[in-house]
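Undergrad: Sequence plus predicted model, see below.
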Amino acid sequence: MNSAKCRAIFETLREVNPTPTTELEYSSPFELLIAVLLSAQATDVGVNKATRLLFPVAHSPQQILALGEAGLIDYIKTIGLYKTKAKHVMETCRILVEKYDGKVPPVREALESLPGVGRKTANVVLNVAFGQPTIAVDTHIFRVSNRTGLAPGKNPDAVEQKLLKVVPKEFLHDAHHWLILHGRYVCKARKPECWHCAIEPLCEFKEKTPAPKQ
């Protein structure tokens, strides 16, 4: 895809949604980190239901440690893989208290050293909480990048590196959100809804889906 078309895609996405943001609910970098940790293989809706009950009671590493693992599980047991996630959250909180004075470090290497935090989670926290121009490639972004021809790649890392090269700098901060929301609500996995896609004229996907018959 040429640079002019790439720019046009992001100009269009910005026009449709000028101020995109994560659908996870949070009020601090720590709450965002925990929400993203809990969101692996789970929906944002499901995570928000749990954290709406958890965060008013425990919104710091110290408070979650005081809850204990069993206490934390009571709040997150509706989320998939909750036992493993509870262990990761507790250990992450312990490290944050012992090494970072209870604060979330705005540094990739430090974030990725936390239990359960991989590159994708670190990218979300760096982007959303600290305003860094990172792109966390999840299944939605991976699909949209390959399907549209925007940044094709065989794995998430390859797609991420290509996006960082082709996305114009002015769009880098919000690119993550635009692509994720586009994949979630328009360019869906089973059947992309091309008939009401704002970037359809720019998209290089050959098998465009027609509007369903009334």
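TA: Ah, there it is.
Undergrad: Going by C-alpha atoms from here, please, whenever you check contacts or count neighbours.
TA: OK.
Undergrad: Apart from its chain neighbours, what residue comes closest to Gln41?
TA: Distance criterion CA to CA, 6 or more residues apart in numbering; nearest residue to Gln41, sequence neighbours excluded, is Gly80 at 6.9 Å.
Undergrad: What of Leu32?
TA: Residue nearest to Leu32 in three dimensions, not counting chain neighbours: Tyr26, with 5.3 Å by CA to CA, 6+ apart.
Undergrad: The spatially most central residue of the chain and Glu204, how far apart?
TA: The chain has Val124 as the residue nearest its centroid, 5.2 Å off, counting by CA atoms, centre = their mean. Going from Val124 to Glu204 by CA to CA, to the nearest Å gives 27 Å.
Undergrad: And Met1, by the same measure?
TA: 8 Å.
Undergrad: which neighbours do the two share?
TA: Gly149 (CA atoms under 8 Å, 6 or more residues apart in numbering).
Undergrad: which residues of the protein fall in helices?
TA: For the chain, the helices defined by DSSP state H cover 3-16, 29-38, 44-54, 61-76, 82-100, 108-112, 119-128, 139-148, 156-166, 169-185.
Undergrad: Looks like the residue nearest to Leu32 contacts Ile34 (just checking).
TA: No - contact criterion CA atoms under 8 Å: Tyr26 and Ile34 do not qualify, at 9.1 Å.
Undergrad: Counting neighbours, go ahead and name the busier of those two.
TA: Neighbours per residue (other CA atoms under 10 Å) separate Tyr26 from Ile34, with Ile34 holding more: 25 against 20.
Undergrad: Structure two is appended below for comparative analysis:
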Amino acid sequence: MKKADVQQFYQRLRDNNPAPTTELDYATPFQLLIAVILSAQATDVGVNKATARLFPAAPTPAAMLALGEAGVAEYIKTIGLYKTKARNVVATCRILIEQHGGEVPAEREALEALPGVGRKTANVVLNTAFGQPTIAVDTHIFRLGNRTGLAPGKTVLEVENKLLRVTPREFLKDAHHWLILHGRYVCKARKPDCAHCCVFDVCGFRGKSA
């Protein structure tokens, strides 16, 4: 995609949604971290239903740790892989308390050292909770980067690095949210909704159709 087209691409996404954010419900960086851990191979809607009960009962790392694996599992059993996730959540809370004073660290290395936290989860927390210009490449953004020609790559990391290079600085903070929402609701996997796409004319998708 040409530089001028990239500028238009992001400008239109911003015009359509000036203040994008995650669709996960949370009130603190800790709750965001837990919600993102739970969202692996699960929908945001499903996670929100579970955390609507979990977070009032355990809003802090100490309260979550006090629930224990069985207690956390009871709240999140409607989510896939809930037993493994409950184990990771409790282990993460223990580390937060013992190594970070009960606070969520704002450094990638520290985040990725937490159980259940990989690069994608760390990027979401760094961007959404701390405003850092990171882009978490999930299946939607990976598809979008390749399909549109914005940041083609064979691996998630390759797409992420290309997005960080080509995205103008003014759009970096919110790029993650614009791209994931566009991929989720417009540039969908099986049938992209090209007729309602605000970047139709600058998109490089060869199969696009109005």
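TA: It's in. Keep in mind the model is a prediction, meaning the values are calculated, not measured.
Undergrad: about what we covered before: map the residue nearest to Leu32 of the first structure across to the second structure for me.
TA: Residue pairing (TM-score structural alignment): Tyr26 of the first structure is matched to Tyr26 of the second structure.
Undergrad: Surely its match and Asp44 touch.
TA: No - Tyr26 of the second structure lies out of contact with Asp44 (CA under 8 Å); the separation is 11.5 Å.
Undergrad: so how many other residues sit close to Leu181 of the first structure?
TA: Leu181 of the first structure: 20 neighbours (other CA under 10 Å).
Undergrad: Then Leu33 of the first structure?
TA: Neighbours around Leu33 of the first structure, by other CA under 10 Å: 24.
Undergrad: Skipping adjacent residues, who's closest to it in space?
TA: Distances taken as CA to CA, 6+ apart place Val125 nearest to Leu33 of the first structure, at 6.2 Å, with adjacent residues excluded.
Undergrad: okay but the one you found is in contact with Pro29, surely?
TA: Yes - using CA under 8 Å, Val125 of the first structure is in contact with Pro29, at 7.1 Å.
Undergrad: In stretch 14-32 of the first structure, which residues are buried?
TA: Arg14, Pro20, Leu24, Glu25, Tyr26, Pro29, Phe30, Glu31, Leu32 (16 or more other CA atoms under 10 Å).
Undergrad: and the two most separated of those?
TA: Greatest spacing in the buried residues of stretch 14-32 of the first structure, by CA to CA: Arg14 and Phe30 (28.0 Å).
Undergrad: Give the equivalent position in the first structure for Tyr75 of the second structure.
TA: That one, Tyr75 of the second structure, aligns with Tyr75 by TM-score structural alignment.
Undergrad: quick one: its match from Thr139 of the first structure, how far?
TA: With CA to CA as the criterion, Tyr75 of the first structure and Thr139 of the first structure are 27 Å apart.
Undergrad: Can you pick out the residue with more neighbours from those two?
TA: Each of Tyr75 of the first structure and Thr139 has its neighbours counted (other CA under 10 Å); Tyr75 has more, 18 against 14.
Undergrad: list the contacts for that one?
TA: Residues near Tyr75 of the first structure by CA under 8 Å, 6+ apart: Ala50, Thr51, Leu53, Leu54.
Undergrad: Type out the PyMOL command that picks the buried ones from these.
TA: Listed next is the PyMOL selection for buried residues among the contacts of Tyr75 of the first structure, using 16+ other CA under 10 Å:
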select buried, resi 50+51+54
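Undergrad: For the contacts of Tyr75 of the first structure, give me JSON lines that also has distance to Val159 of the first structure.
TA: Converted to JSON lines, these look like this (distance: CA to CA, whole Å):
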{"residue": "Ala50", "distance to Val159 of the first structure": "31"}
{"residue": "Thr51", "distance to Val159 of the first structure": "31"}
{"residue": "Leu53", "distance to Val159 of the first structure": "36"}
{"residue": "Leu54", "distance to Val159 of the first structure": "34"}
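Undergrad: Just name the closest of the contacts of Tyr75 of the first structure to Pro192 of the first structure, please.
TA: Distances from Pro192 of the first structure to the contacts of Tyr75 of the first structure, taken by CA to CA, are shortest for Ala50, at 30.0 Å.
Undergrad: The closest one contacts Ile76, doesn't it?
TA: Yes - the pair Ala50 of the first structure / Ile76 is scored as a contact, 5.6 Å apart, by CA under 8 Å.
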